[in-house]
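K.L.:
only geometry, no sequence info:
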């Protein structure tokens, strides 16, 4: 029996992707925002596609800022972390 692949919508592109192809961004009760590489941390999760071009474009357009309601200063390290994780995952593929 073939198992169903869980899909999640990317908040940058509004496209559906398999959950494993996305990074989870969490806003917790303390109103902290961070990237959850494990996908298991508590808090409100949003998903972002693992695509450098799209992340950089979104950063320019301040997509996360409008979606999550935080200022650029708060989200700057989040963007950096997303990009760092994409690079880290990319290395074994090359």
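P.N.:
It's in. In this text the structure is predicted, and so the values were computed from the model without any measurement. Residues are numbered from 1 along each chain as shown.

K.L.:
from here on, contacts and neighbour counts on C-alpha atoms
P.N.:
Noted.

K.L.:
residue contacts, the residue positioned nearest the centre of the chain?
P.N.:
Taking C-alpha atoms, centre = their mean, the centroid of the chain lies closest to residue 48, which sits 3.1 Å from it. By C-alpha atoms under 8 Å, 6 or more residues apart in numbering, residue 48 lies in contact with 9, 10, 11, 12, 22, 23, 24, 25.

K.L.:
next, the one to line up against it:
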């Protein structure tokens, strides 16, 4: 029986290749809205981050989202994404306990 290929993606925070399921997708849709896509299925341009705040901070500090999407990302968008990521991580930690 053939083994199923695991899709790998590059984290823009730490630069490591990891399985797609272990990462969170950052999405830029057709209207230019940038948001976190926890399902990974919405349409638009995507970049990936590890599920931790260190990679998010590294991506923000290095302006890696701007480089990936080719546009400016405002501080308000970073704050919204930070809050959404913290909420998701808290929910995941509660779920695992």
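P.N.:
Yep, that arrived. Remember, it's a predicted structure, so these values are computed and weren't measured experimentally.

K.L.:
List the TM-score for the superposed pair.
P.N.:
Superposed pair, TM-score by TM-score structural alignment, normalised by the length of structure 1: 0.82. Supporting alignment: 93 aligned residues with a C-alpha RMSD of 1.9 Å.

K.L.:
Which position in structure 2 pairs with residue 10 of structure 1?
P.N.:
With TM-score structural alignment defining the correspondence, residue 10 of structure 1 maps onto residue 11 in structure 2.

K.L.:
circling back to that earlier point, how much space between the residue nearest to the centre of structure 1 and residue 85 of structure 1?
P.N.:
12 Å (C-alpha to C-alpha, to the nearest Å).

K.L.:
cool, and residue 28 of structure 1?
P.N.:
In terms of C-alpha to C-alpha, residue 28 of structure 1 sits 20 Å off from residue 85 of structure 1.

K.L.:
now do residue 21 of structure 1
P.N.:
12 Å.

K.L.:
so where is the biggest helix by length in structure 1 in structure 2?
P.N.:
Taking DSSP state H as the criterion, structure 1 has its longest helix at helix 72-93. Per TM-score structural alignment, the counterpart of helix 72-93 of structure 1 in structure 2 is residues 75-96.
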